[in-house]
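Engineer: after the sequence you'll find the predicted model.
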Amino acid sequence: MKSSLLAMHTIIKFRYFLLFICLLSCGDAKTTKTETTKTSQEEAATTRETKDNTILFFGDSLTAGYGIKLEEAFPALIQQRLDSLNLPYTTINSGVSGETTSGGLNRLDWVLRQEPSIFVLELGANDGLRGIPLENTKANLQAIIDAVKAKNPNTKIILAGMQIPPNMGPEYTTEFRKIFPELAKANAIPLIPFLLDKVAGDPNLNLEDGIHPTAEGHQIVMENVWEVLKKVVK
């Protein structure tokens, strides 16, 4: 009886040992696969950045392409335009839905590791919709501009102008709109007068929320951006 129990105990221990080895092997395989994928992505990014100049679109959901496919958002459409003209630039979509100017400033150091040739700054809309003090929004945008210049003085900065509905009152709305041309003039950088020109307020060009452009709307936004960007890339 004791001999049988001992043999059974040994078999159970052996099974647990095999299970441990299997789990360990799976973990190693998963780690190796992850590391390989990461290495491949890094090599591809290095190759791309060596070959091309980089245009980094730094913004919120308008840049990210909220509600549509990534390839339908205006940064991807800009890439198509660049490719059609054989211009050696690679676009990077660094849009984050819900981003404020404060949030953008907080993640800027990591983003600037890309060392972009051109930095398109599209932030502020969420500040305005939330009624954030105008002086805070302006100060954050200025801090972002200063940080980009400090990281690489050769990076060309383009500022995207923004407007908001009059929910916060006419005075706030008017002063908000002035922030962008004032910053562009003070920093001697190109300004996209209004990113959503000919799109904002048109139900046929916006999603049901009335705020975010449809794929068709992004086609127009792309043209608004290109009107200014083309003078910089050429």
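Structural biologist: Thanks, I have it. Numbering: from 1, shown residues only.

Engineer: contacts, neighbours, all on C-alpha from now
Structural biologist: Will do.

Engineer: contact partners for the residue sitting nearest the centre point of the chain?
Structural biologist: Of all residues in the chain, the one closest to the mean position by C-alpha atoms, centre = their mean is Ser94, 1.6 Å from it. Residues near Ser94 by C-alpha atoms under 8 Å, 6 or more residues apart in numbering: 56-59, 63-64, 111.

Engineer: kindly report the same for Met222.
Structural biologist: Met222 touches 74-75, 77-78, counting by C-alpha under 8 Å, 6+ apart.

Engineer: what about the strand or helix carrying it, distance to the chain center?
Structural biologist: Element membership for Met222 (DSSP states H and E) is helix 215-233. Its chain's C-alpha centre lies 16 Å from the corresponding centre of helix 215-233 when counted by C-alpha atoms, centre = their mean, to the nearest Å.

Engineer: try this one side by side with the last:
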Amino acid sequence: MKRIALTLILLLTPLAAWAETRIVVFGDSIAAGFGLPPDQGLVPTLERWLSVRGYDVTLIQAGLSGDTTFGGRVRIKWSVPPDTDAVIIELGANDMLVGFDPDGIKSNLHTIIDSAQGARQRPVLLLGIYALPVRSAPYRQKFDAIWQSIASQQDVLLVPDMIAPFRRLSQPERERRKILQSDRLHPAQAGVELMVEEIGPKVIELIAQTKAQTKAQAKE
């Protein structure tokens, strides 16, 4: 009986390991969960959202508060462990707030995606963010166009504006007090939950891509 039980464990273990998907969430203070308790940031909230829907996923938090696409371009090289299955990239907001050149931002993101994919050609999900009104209209137009351009050129999944739910508020000023922290920039827990609802379906697509790639590589 013990031998049968041990055999079952040995048989099932590889299946369980295969079922789990390891995804690095690489970004700035949003990915890092700035200003929030450890269990309320974007990464743990998204992981719970996926778990409730039956997805066996481990999300690895690789966020750095204040990071820009230039910093990410350097940091990505040592932020993605070899056993990573896919990468979510969330960078660009700080570049926009400082007013960095959109062409430079675009170039940095291309390099980040190339590094994230690596030799294994890992699936990538790019989380975009549209510019805030603090920037001029011409700048906003050029910045907002970055995301779709990159996604098309590099054939990666895209959420064009991860804070789109914030822009759809029926009573913007009143409701922003509930979804933003006191700095009026970083999301509170309620804001994180809105973001997860926005990006969650695309993360499910990312998982599906990862599973399909794993199956294809297993047949080679």
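Structural biologist: Looks like it came in fine. Quantities reported herein were computed from a predicted structural model and do not represent experimental measurements.

Engineer: before we move on, the earlier item: to which residue of structure 2 is the residue nearest to the centre of structure 1 aligned?
Structural biologist: Using TM-score structural alignment, the partner of Ser94 of structure 1 in structure 2 is Ala62.

Engineer: same deal with Phe194 of structure 1?
Structural biologist: Using TM-score structural alignment as the criterion, Phe194 of structure 1 maps onto Asp161 of structure 2.

Engineer: from Ser136 of structure 2, how far out is its match?
Structural biologist: Using C-alpha to C-alpha, to the nearest Å, we find Asp161 of structure 2 at a distance of 18 Å from Ser136 of structure 2.

Engineer: okay, those two: which has more neighbours?
Structural biologist: Asp161 (20 against 11; other C-alpha atoms under 10 Å).

Engineer: show the residue spans covered by the strands in structure 2.
Structural biologist: For structure 2, the strands defined by DSSP state E occupy 21-27, 57-63, 86-90, 124-127, 157-159.

Engineer: go through those strands and name the closest to Leu36 of structure 2.
Structural biologist: strand 57-63 (13.4 Å; C-alpha to C-alpha).

Engineer: mean deviation of the closest one from structure 1?
Structural biologist: Its aligned residues in structure 1 lie a mean 0.9 Å from strand 57-63 of structure 2 after superposition (mean C-alpha distance after the TM-score superposition for structure 1).

Engineer: tell me the buried residues in that strand?
Structural biologist: 57-63 (16 or more other C-alpha atoms under 10 Å).

Engineer: between which two of the residues you listed is the distance greatest?
Structural biologist: Taking C-alpha to C-alpha as the measure, the buried residues of strand 57-63 of structure 2 span a maximum distance of 17.8 Å, between Val57 and Gly63.

Engineer: so what's the residue count around the aligned residue in structure 1 for Thr84 of structure 2?
Structural biologist: Alignment note (TM-score structural alignment): Thr84 of structure 2 maps to Pro116 of structure 1. Counted by other C-alpha under 10 Å, the residues lying close to Pro116 of structure 1 total 24.

Engineer: apart from its neighbours in sequence, what residue is nearest Pro116 of structure 1?
Structural biologist: Leaving aside its sequence neighbours, Pro116 of structure 1 sits nearest to Thr54 (C-alpha to C-alpha, 6 or more residues apart in numbering; 4.8 Å).

Engineer: if I pick that neighbour, what's in contact with it?
Structural biologist: By C-alpha under 8 Å, 6+ apart, the residues touching Thr54 of structure 1 are 89-92, 115-118.

Engineer: closest to Val221 of structure 1 among those?
Structural biologist: Nearest to Val221 of structure 1 among the contacts of Thr54 of structure 1, with distances taken as C-alpha to C-alpha, is Thr91, at 15.5 Å.

Engineer: quick one, longest helix in structure 1?
Structural biologist: Taking DSSP state H as the criterion, structure 1 has its longest helix at helix 2-51.

Engineer: what's the angle between it and strand 53-59?
Structural biologist: 110 degrees (axes from the mean of the first three to the mean of the last three C-alpha atoms, to 10 degrees).
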